[in-house]
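Q: Using only what follows, build the 3D model:
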Amino acid sequence: MRQQQIEADSAGQRLDNYLLKILKGVPKTRIYRGLRKGEFRINKGRVKADYRLVEGDILRIPPLHQPAPSAAPMIPGFWAAQIAQRIVHEDPGLLVINKPSGLAVHGGSGLNYGLIECLRQLRPEDRFLELVHRLDRDTSGLIMVARKPAVLRELHRQLRGEGVDKRYLALVAGRWPKERRIVEAPLQKNIVQSGERMVKVDREGKSAVTGFSIVEQFADATLVEARPITGRTHQIRVHAQFAGHPILGDSKYSDDQAETLARSIGLKRLFLHARSLRFSLPEQPPLQLEAALDDDLEFILKNLRK
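A: Now for the predicted structure:
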């Protein structure tokens, strides 16, 4: 049996989420069973899983088998250098990174590391670093990483509403029609036989809405700004495909014509970039952050203009 005092950074967090974070390796079912049986106590009293922690609370933790932590993965120097150079904003509660294409946001699915593991090794003095939201591995651009639990909770609250304005640039196949400003189509996650995660439009899926506007027209392609009003997996990519204009360089949601066009202009990656974020945190002025397109994507646009 051990006791742990709750610090200010964890105040307001749900008890079950806090336990899942500090008891790495303990099965989730074991933690929730202990909560139901009253094995975890706050200030000597029984509490439910959704209890919100208060600074100074004394948490009693029963004896549990917790596997020894595995060694942290070695982060290649290339990615470490890239991330260190691409910090767009930093304050006591938040980091905003211009994530490079090709780097996953976290390890898993055969990957030993991602952006968050890289940051934790680069910044060991940061006791708390958690992703606020996600970007696909091949998508570049702005991503938020919380340095305090309270900031994470506040930004999650805003993301569930309309408190965070996110804008993306995408190069799509064909000429996007000016009148098509909204794509609204429900999305359903699906696993194909190869084990690759895919998403498809399905009336049984979750509601999904994306706003699109034309930034620049080319002969066979269009640079568009995409604003995800909801936050579903692969939303912009699938909605662009559903509209008949797949994003160029997209190996999952494309067609033969778009793939041929991407090869002809020398595009070797997904042309999707999270270019701007606008939001505000309590007692701070509003933040408007932007990240310019990477050089390889700017090179593609320059060639198209010629």
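Q: Only C-alpha atoms from now on, for both contacts and neighbour counts.
A: Fine.
Q: residues touching residue 204, list them.
A: By CA atoms under 8 Å, 6 or more residues apart in numbering, residue 204 lies in contact with 186, 187, 188.
Q: Would you mind listing the buried residues in stretch 209-226?
A: Buried residues in stretch 209-226, counted by 16 or more other CA atoms under 10 Å: 209-214, 217, 221-226.
Q: Could you give the separation between the terminal residues of that stretch?
A: Terminal residues of stretch 209-226 are spaced 10 Å apart (CA to CA, to the nearest Å).
Q: Off-centre distance for it?
A: 23 Å (CA atoms, centre = their mean, to the nearest Å).
Q: Show me the contact partners of it.
A: By CA under 8 Å, 6+ apart, the list of residues contacting stretch 209-226 reads 167-176, 178, 180-185, 227-230, 235-236, 239, 304-305.
Q: Filter those down to the buried ones, ChimeraX style.
A: To isolate the buried members of the contacts of stretch 209-226 in ChimeraX, using 16+ other CA under 10 Å:
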select :167,168,169,170,171,172,173,174,175,176,182,183,184,185,227,228,229,230,235,236,239
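Q: Can you list which of the contacts of stretch 209-226 are found in helices?
A: 235, 236, 239, 304, 305 (DSSP state H).
Q: Where do the helices of the stretch 151-300 of the chain begin and end?
A: 235-242, 256-264, 295-305 (DSSP state H, counting those that start in this stretch).
Q: Pick the most deeply packed of those helices.
A: Mean neighbour counts were taken over the helices of the stretch 151-300 of the chain using mean count of other CA atoms under 10 Å, and the top value, a mean of 23, falls to helix 235-242.
Q: Who are the packing partners of that one?
A: Secondary-structure packing of helix 235-242 (3 or more CA pairs under 8 Å, 6 or more residues apart in numbering; DSSP states H and E): strand 197-201, strand 209-217, strand 221-228.
Q: Residue 75 is nearest to which of those strands?
A: Of all those, it is strand 197-201 that lies closest to residue 75, at 25.5 Å by CA to CA.
Q: contacts for the closest one?
A: Contact with strand 197-201 is made by 185-192, 233-234, 238, 242, 252, as judged by CA under 8 Å, 6+ apart.
Q: Another sequence for comparison is provided below:
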Amino acid sequence: MRSTPPNKAAQAKESRSDANSPKGGVGVQFITVPEELAGQRVDNFLQARLKGVPRSRIYRILRKGEVRVNKGRVKAEYRLKAGDLVRVPPIRVSEGVPPAVAGDQLRRTLEAAILYDKGGLLVVNKPAGLAVHGGSGVRLGLIEALRQMYPESPFMELVHRLDRDTSGAILVARKRSVLLHVQSELRAGKMDKSYLALGVGKWPRSQKLVEAPLRKNTLKSGERMVVVDGEGKASTTRFQVEERLDGATLLRAEPVTGRTHQIRVHAQFVGCPLAGDAKYTPDEANAHFRQLGLKRLFLHSARVGCTLPDGTRVSVEAPLPAELAGLLGKLR
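A: Now for the predicted structure:
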């Protein structure tokens, strides 16, 4: 259990920087969490303040207990409360590696991709190839770019996530109240999420629901894979055939649960893996679609829907990217 925040005298004493802080970094910092940042994960809070520090390093100082909230250890997923006192240890910022900055081209792309911006909710048509957040090997993701584009918004958090190779609609909260409300809908299964996917081969006519438990598996190479396993987590996806094409099936997929790679692995499990999927589809199948011009995973978040805290119903559709629409035209 975390201890209570220190009194003002103690805070004043502790707020002095460490004179022995590493060159290129800063001393110990004590930051009081303002009301508008309440509800933010502590790892994201630190990432926004330790510019140029790799996310892996932030996770490490959290695991080692170098970061304290009200003098107690916390995990990366801890959500901050207004008035929490966060101790940030002295940390070296990598010399010669400036903080990642969203370039003009990315900013223009994302500005054109904003599908909805009202009531503290953003809906963005995320391009394929852009990670939703920075991490191992990724210096800049969607959420970091949006925080730079909206400096007037002290709160900016992902409501849910999309795989890096998946395009389409993703929800981003600009208010804590919106984040908590929409995520409660997500947990209760009330949020609408619909994807368009291209399966290789013929989808079985009778297969409208896939219920297969999924387990994460990390290979010796470090690559993360997901497999159907009786000891995995219960996972359910609804599938509907939209169109039967030459050697492929256009599918609408609605995940009931939200497991990693769920749609991709459930499609593979049925025997109809997704076109362009380097992890779960045979190379020879992908080679055929590459010849037709497909250079990415054919999985697109086509529609998202939720309710805002004031009762407003939001439903937004993201148009299919030109490269995916073009492939469908060749298959028809």
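Q: which one among the contacts of residue 204 of structure 1 gets closest to residue 20 of structure 1?
A: So of the contacts of residue 204 of structure 1, ranked by how close each gets to residue 20 of structure 1 (CA to CA), first place is residue 188, at 27.7 Å.
Q: Map that closest one across to structure 2 for me.
A: By TM-score structural alignment, residue 188 of structure 1 lines up with residue 215 in structure 2.
Q: Contact partners for that match?
A: Contacts of residue 215 of structure 2 by CA under 8 Å, 6+ apart are 226, 227, 228, 229, 231, 232, 233.
Q: Just give me the neighbour total for the nearest residue to it once chain neighbours are set aside.
A: Among residues not flanking residue 215 of structure 2 along the chain, residue 232 sits closest, at 4.3 Å (CA to CA, 6 or more residues apart in numbering). The number of residues packed near residue 232 of structure 2 is 14, by other CA atoms under 10 Å.
Q: Pretty sure residue 232 of structure 2 sits against residue 211.
A: No: at 11.6 Å, residue 232 of structure 2 does not count as touching residue 211 under the criterion of CA atoms under 8 Å.
Q: And the spatially closest residue to residue 153 of structure 2 that is not a sequence neighbour, how close does it get to residue 248 of structure 2?
A: Once flanking residues are discounted, residue 153 of structure 2 sits nearest to residue 174: 6.7 Å by CA to CA, 6+ apart. Between residue 174 of structure 2 and residue 248 of structure 2 the computed distance is 39 Å (CA to CA).
Q: sorry, back to before: could you dump the helices of the stretch 151-300 of structure 1 into TSV with distance to residue 64 of structure 1 added?
A: Formatted as TSV, those follow (distance: least, CA to CA, whole Å):
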stretch	distance to residue 64 of structure 1
helix 235-242	40
helix 256-264	53
helix 295-305	51
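Q: So which of those is nearest residue 285 of structure 1?
A: Short answer: helix 235-242, nearest of the helices of the stretch 151-300 of structure 1 by CA to CA, at 29.3 Å.
Q: how about that closest one, aligned to which bit of structure 2?
A: Using TM-score structural alignment, helix 235-242 of structure 1 lines up with residues 262-269 of structure 2.
Q: What's the end-to-end length of stretch 77-87 of structure 2?
A: 16 Å.
Q: Give me the residues contacting that stretch.
A: For stretch 77-87 of structure 2, using CA under 8 Å, 6+ apart, the contacting residues are 5, 28-43, 66-71.
Q: Next, the buried residues of that stretch.
A: Result for stretch 77-87 of structure 2 [16+ other CA under 10 Å]: buried residues 79, 80, 81, 84, 85, 86, 87.
Q: How about stretch 267-287 of structure 1?
A: Neighbour-count burial for stretch 267-287 of structure 1 [16+ other CA under 10 Å]: 267, 269, 270, 271, 272, 273, 274, 275, 276, 277, 279.
Q: Contact partners for the fourth one?
A: The neighbours of residue 271 of structure 1, taking CA under 8 Å, 6+ apart as the test, are 139, 169, 170, 171, 247, 248, 249, 250, 297.
Q: go again using 7 Å as the cut-off
A: Counting by CA atoms under 7 Å, 6 or more residues apart in numbering, residue 271 of structure 1 touches 170, 171, 247, 248, 249, 297.
Q: Keep only those of the residues you listed that are in strands.
A: Residues of those located in strands (DSSP state E): 170, 171.
Q: Check the offset of stretch 90-97 of structure 1 from the chain's centre.
A: 15 Å.
Q: just stretch 48-64 of structure 2 next, same as before
A: On the basis of CA atoms, centre = their mean, stretch 48-64 of structure 2 sits 18 Å off its chain's mean C-alpha point.
Q: if we can go back for a sec, just flag the most distant two among the contacts of residue 271 of structure 1.
A: 247 and 297 (12.9 Å).
Q: In structure 1, which residue range corresponds to stretch 143-159 of structure 2?
A: Using TM-score structural alignment, stretch 143-159 of structure 2 pairs with 116-132 in structure 1.
Q: how about the matching stretch: buried residues?
A: Buried-residue list, stretch 116-132 of structure 1, by 16+ other CA under 10 Å: 116, 117, 118, 119, 120, 129, 130, 131, 132.
Q: Nothing else from me, thank you.
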